[in-house]
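K.L.:
how would this look folded up:
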Amino acid sequence: MPDSDSDQEPQSPDSLFQTAVVVEAGLGLLAVLLGYLFGPDPRLFVPTLEQLPALAGGVGLGLLATFPLLLLMAIIRRINHPAVQELDQLAEHPMMGLMLKLGPLELLVISLCAGVGEELLFRGWLMPSIAGLLQGEAFTLLPADAASPRPWWAFGGYAAEVASGIAGNATGSGEASPLSWSGFTSWWAESIGWEMTIGWIASSIAFGFVHPISRLYVAVTGLMGFYFGALLILSGNLMIPIVAHAFYDAIQLWIASAEAKSEA
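P.N.:
Model (predicted):
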């Protein structure tokens, strides 16, 4: 009787690449499907080509938003603790070893798929979906009058409130500045509320638990989920966390790949 293990062909880097792309892109398609069936549509938080300044600005801000994540990981890796050492040994995992054999472009494609797919699902759909469920009606971070002209950086969220406040001060409305702490807390209470706060927390925790590589990795990924969620709440522009997520993943994979090849 033939050995079943010997009949199975070992997975190749190319097949792993295809699987990773399908899974990560599938998460994005799942988010769009869930939005179509139950709402909200996560694509509403992504600027269209007709909103090119907001789209391009989201890409630029997303690239900048990557650096705090890189700094966080650099600090964590300096901590002398077994859990941190376990993170550093992830490259020795067979699946990760296969992935690190891929080229820089393939690693970038996987990272882009992860950024788009996971952010559409967790920040674009799950977070506002939980808020809407608790609130009893659809929740949005976009201005009521989406067609109204506003700066490229004020697609929605707190940024749109700031833009509105600046315009109000220019016309002498006399309202409290949204840039003040009282203005921010007032906006949060009125526009975000406890419903979106719970959605933010719950979706971030869920994001951590779908990355069960180690306890520390779950915790770190959960913190990243809070960060990505905050980016969306503050900007209303899902392109920012998408790019930050994708670029962070790409940099980490490129670094790990270079280290693995230098040690080979």
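K.L.:
Every contact and neighbour count from this point should use C-alpha atoms.
P.N.:
Fine.
K.L.:
what residues are up against the residue nearest to Leu134 when sequence neighbours are not counted?
P.N.:
The shortest distance from Leu134 to any non-neighbouring residue, by Cα to Cα, 6 or more residues apart in numbering, is to Glu195 (5.7 Å). Residues counted as contacts of Glu195 (Cα atoms under 8 Å, 6 or more residues apart in numbering) are Ile130, Ala131, Gly132, Leu134, Gln135.
K.L.:
Please convert the buried members of the residues you listed into PyMOL selection syntax.
P.N.:
Filtering the contacts of Glu195 down to the buried ones (16 or more other Cα atoms under 10 Å) takes a single PyMOL command:
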select buried, resi 130+131+132+134
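K.L.:
Same list (the contacts of Glu195) but as a markdown table, adding secondary structure and distance to Ala54.
P.N.:
Formatted as a markdown table, the contacts of Glu195 follow (DSSP: H, G, I helix; E, B strand; the rest coil; distance: Cα to Cα, whole Å):
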| residue | secondary structure | distance to Ala54 |
| --- | --- | --- |
| Ile130 | helix | 26 |
| Ala131 | helix | 25 |
| Gly132 | helix | 25 |
| Leu134 | helix | 30 |
| Gln135 | helix | 28 |
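K.L.:
The contacts of Glu195 into a markdown table, with extra columns for distance to Pro47?
P.N.:
Formatted as a markdown table, the contacts of Glu195 follow (distance: Cα to Cα, whole Å):
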| residue | distance to Pro47 |
| --- | --- |
| Ile130 | 22 |
| Ala131 | 22 |
| Gly132 | 21 |
| Leu134 | 26 |
| Gln135 | 25 |
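K.L.:
wait, which of the contacts of Glu195 is closest to Val220?
P.N.:
Nearest to Val220 among the contacts of Glu195: Ile130, at 22.3 Å, using Cα to Cα.
K.L.:
give me every residue that touches the closest one.
P.N.:
Contacts for Ile130 (Cα under 8 Å, 6+ apart) come out as Glu195, Met196, Ile198, Gly199.
K.L.:
ok, which pair from the contacts of Glu195 is furthest apart?
P.N.:
Greatest spacing in those, by Cα to Cα: Ile130 and Gln135 (8.5 Å).
K.L.:
How much space separates Met224 from Glu119?
P.N.:
In this view, Met224 and Glu119 are 11 Å apart by Cα to Cα, to the nearest Å.
K.L.:
between the two, which one's more packed in?
P.N.:
Counted by other Cα atoms under 10 Å, Met224 and Glu119 do not tie: Glu119 has more neighbours, with 30 against 20.
K.L.:
which non-adjacent residue is nearest that one?
P.N.:
Nearest non-adjacent residue to Glu119, counting by Cα to Cα, 6+ apart: Ile242, 5.8 Å away.
K.L.:
Next, the second sequence, to be compared with the first:
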Amino acid sequence: MAKYPINPDDFFKKACAFEAALILVALFLGWIANINPFAYLYFSEPAIAYGVIGTAPLFLLFLVLELIPAESIVKIRKVLFETLGPGLYRYHWTDLLILASIAGLSEELLFRGVIQPWLESSWGLTAGLIASNVIFGLAHAVTPLYAVLAALTGIYLGLAMDYGSDRNLLVPIVIHSLYDFLAFIALVRAYRARRLADPKE
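P.N.:
The predicted structure is shown next:
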């Protein structure tokens, strides 16, 4: 296995800190754009239900991609396995839930809470949705294909925010957090299985 570029002992704390820092970025950009990142965030039982249900298609796609042997997809799996696996495999599922929740909250506040409405106000709903998620994809450019998949996922999350009678940021936050959590669990299980099969890794 490739040498891990970041100290695995520090990865979890640094990942949590980095993701949490995005909330400050959202607040700063919101201040510049005169947009409150929390403006569309409010508790709603239907929003939580929509979020849980809305996670299913994304995680199903994740499981399908795990079975596809195409080189570009295998590369994504390899990169994520070798970067996230060593840093997360020793952690309890509750720790993974914390990281996933922080990532879901912070990234949605930044991209769907500030950047999307900011661009929508200047370019219109459709262009704002697409442009904000091109940025979202570029921010997740682990590989070119992964950037495209992230951008498409971002569009899905942006549309989910408007599902129902009112715009509610809670829907994409739930989808994003729950999807990340399930993906972390799947990756950690695979990494632990690999270590058991080959303790030298």
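K.L.:
Overlay the chains and give the TM-score.
P.N.:
Once the chains are laid over each other, their TM-score by TM-score structural alignment, normalised by the length of structure 2 reads 0.86; 188 aligned residues with a Cα RMSD of 1.7 Å.
K.L.:
Tell me which residue of structure 2 lines up with Ile76 of structure 1.
P.N.:
Here Ile76 of structure 1 is matched to Leu65 in structure 2, going by TM-score structural alignment.
K.L.:
Not counting its neighbours along the chain, what's nearest its match?
P.N.:
Ile73 (7.1 Å).
K.L.:
So the one you found sits against Leu67, correct?
P.N.:
No: judged on Cα atoms under 8 Å, Ile73 of structure 2 makes no contact with Leu67 at a distance of 9.5 Å.
K.L.:
ok, the two, which is more surrounded?
P.N.:
Neighbours were counted for Ile73 of structure 2 and for Leu67 using other Cα under 10 Å; Ile73 has more, 17 against 10.
K.L.:
now the more buried one: how far from Thr83 of structure 2?
P.N.:
On the measure of Cα to Cα, Ile73 of structure 2 and Thr83 of structure 2 end up 16 Å apart.
K.L.:
With Ala17 of structure 2 instead?
P.N.:
Relative to Thr83 of structure 2, Ala17 of structure 2 is positioned 17 Å away (Cα to Cα).
K.L.:
now do Arg90 of structure 2
P.N.:
Look at Arg90 of structure 2 and Thr83 of structure 2: by Cα to Cα, they are 14 Å apart.
K.L.:
quick one, which of these two is more surrounded?
P.N.:
A count of neighbours by other Cα under 10 Å puts Thr83 above the other of Arg90 of structure 2 and Thr83, at 17 against 13.
K.L.:
On the three-state scheme, the more buried one is what?
P.N.:
Local secondary structure at Thr83 of structure 2 is given as helix here, using DSSP: H, G, I helix; E, B strand; the rest coil.
K.L.:
For structure 1, which segments are assigned as strands?
P.N.:
Taking DSSP state E as the criterion, structure 1 carries no strands.
K.L.:
Among the contacts of Ile130 of structure 1, which ones are in helices?
P.N.:
The members of the contacts of Ile130 of structure 1 that map onto helices under DSSP state H are Glu195, Met196, Ile198, Gly199.
K.L.:
what does the second one align to in structure 2?
P.N.:
The criterion is TM-score structural alignment: under it, Met196 of structure 1 has Leu125 as its aligned partner in structure 2.
K.L.:
ditto for Met224 of structure 1
P.N.:
Aligned by TM-score structural alignment, Met224 of structure 1 pairs with Thr153 of structure 2.
K.L.:
Next, find the distance separating that match from Tyr146 of structure 2.
P.N.:
With distances taken as Cα to Cα, Thr153 of structure 2 is found 10 Å from Tyr146 of structure 2.
K.L.:
Who are the contact partners of the aligned residue in structure 2 for Ala20 of structure 1?
P.N.:
Matched by TM-score structural alignment, Ala20 of structure 1 corresponds to Ala15 in structure 2. Shown in contact with Ala15 of structure 2 (Cα under 8 Å, 6+ apart): Leu99.
K.L.:
Look up how far Leu96 of structure 2 lies from Ala15 of structure 2.
P.N.:
Per Cα to Cα, Ala15 of structure 2 is found 11 Å from Leu96 of structure 2.
K.L.:
Not counting its neighbours along the chain, what's nearest the residue nearest to the spatial centre of structure 2?
P.N.:
Note on structure 2: the residue nearest the mean C-alpha position is His176, at 5.2 Å, using Cα atoms, centre = their mean. Counting by Cα to Cα, 6+ apart, the nearest residue to His176 of structure 2 once its immediate chain neighbours are dropped is Gly104, at 4.9 Å.
K.L.:
Give me the aligned partner of the one you found over in structure 1.
P.N.:
Under the alignment by TM-score structural alignment, Gly104 of structure 2 pairs with Gly115 in structure 1.
K.L.:
What count of nearby residues applies to its match?
P.N.:
Gly115 of structure 1 is flanked by 25 other residues according to other Cα under 10 Å.
K.L.:
re earlier: quick one: the counterpart of the residue nearest to the centre of structure 2 in structure 1 from Phe45 of structure 1, how far?
P.N.:
Mapped onto structure 1 by TM-score structural alignment, His176 of structure 2 lines up with His245. Going from His245 of structure 1 to Phe45 of structure 1 by Cα to Cα gives 16 Å.
K.L.:
Next: Asp5 of structure 1.
P.N.:
Taking Cα to Cα, one finds Asp5 of structure 1 at 47 Å from Phe45 of structure 1.
K.L.:
Please give me every residue in contact with the aligned partner of Phe136 of structure 2 in structure 1.
P.N.:
Correspondence of Phe136 of structure 2 to structure 1, assessed by TM-score structural alignment: Phe207. Neighbour list for Phe207 of structure 1: Phe122, Thr221, Gly222, Gly225 [criterion: Cα under 8 Å, 6+ apart].
K.L.:
now swap in Pro13 of structure 1 and tell me
P.N.:
Leu98, Met99, Lys101, Leu102.
K.L.:
Was I right to think the second one contacts Leu16?
P.N.:
Yes: distance between Met99 of structure 1 and Leu16: 6.9 Å, which falls inside the contact criterion (Cα under 8 Å).
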